[in-house]
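>>> coordinates only, no sequence provided:
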């Protein structure tokens, strides 16, 4: 599954266009490697996303093409959420 689609379907980011922009600005890594919006996501991958002054790290548990809002949280596990100090 594409990175931008995973971020949207899992509801980590609400819109796919926003997910694409974030990834294309080199603010997302998959297993420590900078990822583009078209990068493939697999179960077991660790994804880190930089949102302004915080970094969210999640582990991919499940890949689904579509999901209900209440089932979206099953797609990933939050590993870390850190604030970046300036």
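Cool, got the structure. No experiment lies behind these values; they were computed from the predicted model shown. Numbers count the residues shown, from 1 in each chain.
>>> only C-alpha atoms from now on, for both contacts and neighbour counts.
Noted.
>>> now do whichever strand or helix holds residue 55: distance to the chain's middle.
If you go by DSSP states H and E, residue 55 is part of strand 54-60. Relative to its parent chain, strand 54-60 has a centroid offset of 7 Å by C-alpha atoms, centre = their mean, to the nearest Å.
>>> check which helices and strands that strand sits against.
If you count contacts as 3 or more C-alpha pairs under 8 Å, 6 or more residues apart in numbering; DSSP states H and E, strand 54-60 packs onto strand 46-51, strand 76-83.
>>> please identify the deepest-packed of these.
Mean neighbours per residue, mean count of other C-alpha atoms under 10 Å, is largest over the helices and strands packed on strand 54-60 for strand 46-51, with a mean of 20.
>>> second one coming, line it up with the first:
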């Protein structure tokens, strides 16, 4: 699954276009490497996302095309969240 689609489906970022812009700005890393919006995500990958003053690291548990709002948090596990 593409990175931008995963971020939207998991509701880490609300819109796919916004996820694409964040990736183009170099604020997302997959397994320690800077990622593009088209980067393929698989279960077990680690994402590091820079949200303004926060750095959030999540572990990908599952990649599904669609999920309900209540089930979106099951797609990932927050490893750490720190202020920068």
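Looks like it came in fine. In this text the structure is predicted, and so the values were computed from the model without any measurement.
>>> related to what we said a few turns ago, can you put the helices and strands packed on strand 54-60 of the first structure in CSV and add distance to residue 23 of the first structure?
Formatted as CSV, these follow (distance: least, C-alpha to C-alpha, whole Å):
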stretch, distance to residue 23 of the first structure
strand 46-51, 8
strand 76-83, 18
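>>> so which of the ones you listed gets nearest residue 17 of the first structure?
Of all these, strand 46-51 sits nearest to residue 17 of the first structure, with 15.3 Å by C-alpha to C-alpha.
>>> the second structure: matching residues for the closest one?
Counting by TM-score structural alignment, strand 46-51 of the first structure pairs with residues 46-51 of the second structure.
>>> the matching stretch vs the first structure, average offset?
On superposition with the first structure, the mean distance recorded for stretch 46-51 of the second structure (mean C-alpha distance after the TM-score superposition for the first structure) is 0.3 Å.
>>> still on that earlier bit, list the contacts of the strand holding residue 55 of the first structure.
Strand 54-60 of the first structure is contacted by residues 42-50, 75-84 when judged by C-alpha atoms under 8 Å, 6 or more residues apart in numbering.
>>> one more time with 10 Å, if that's ok
Residues external to strand 54-60 of the first structure that are found in contact with it (C-alpha atoms under 10 Å, 6 or more residues apart in numbering): 6, 10, 12, 27-31, 41-50, 74-85.
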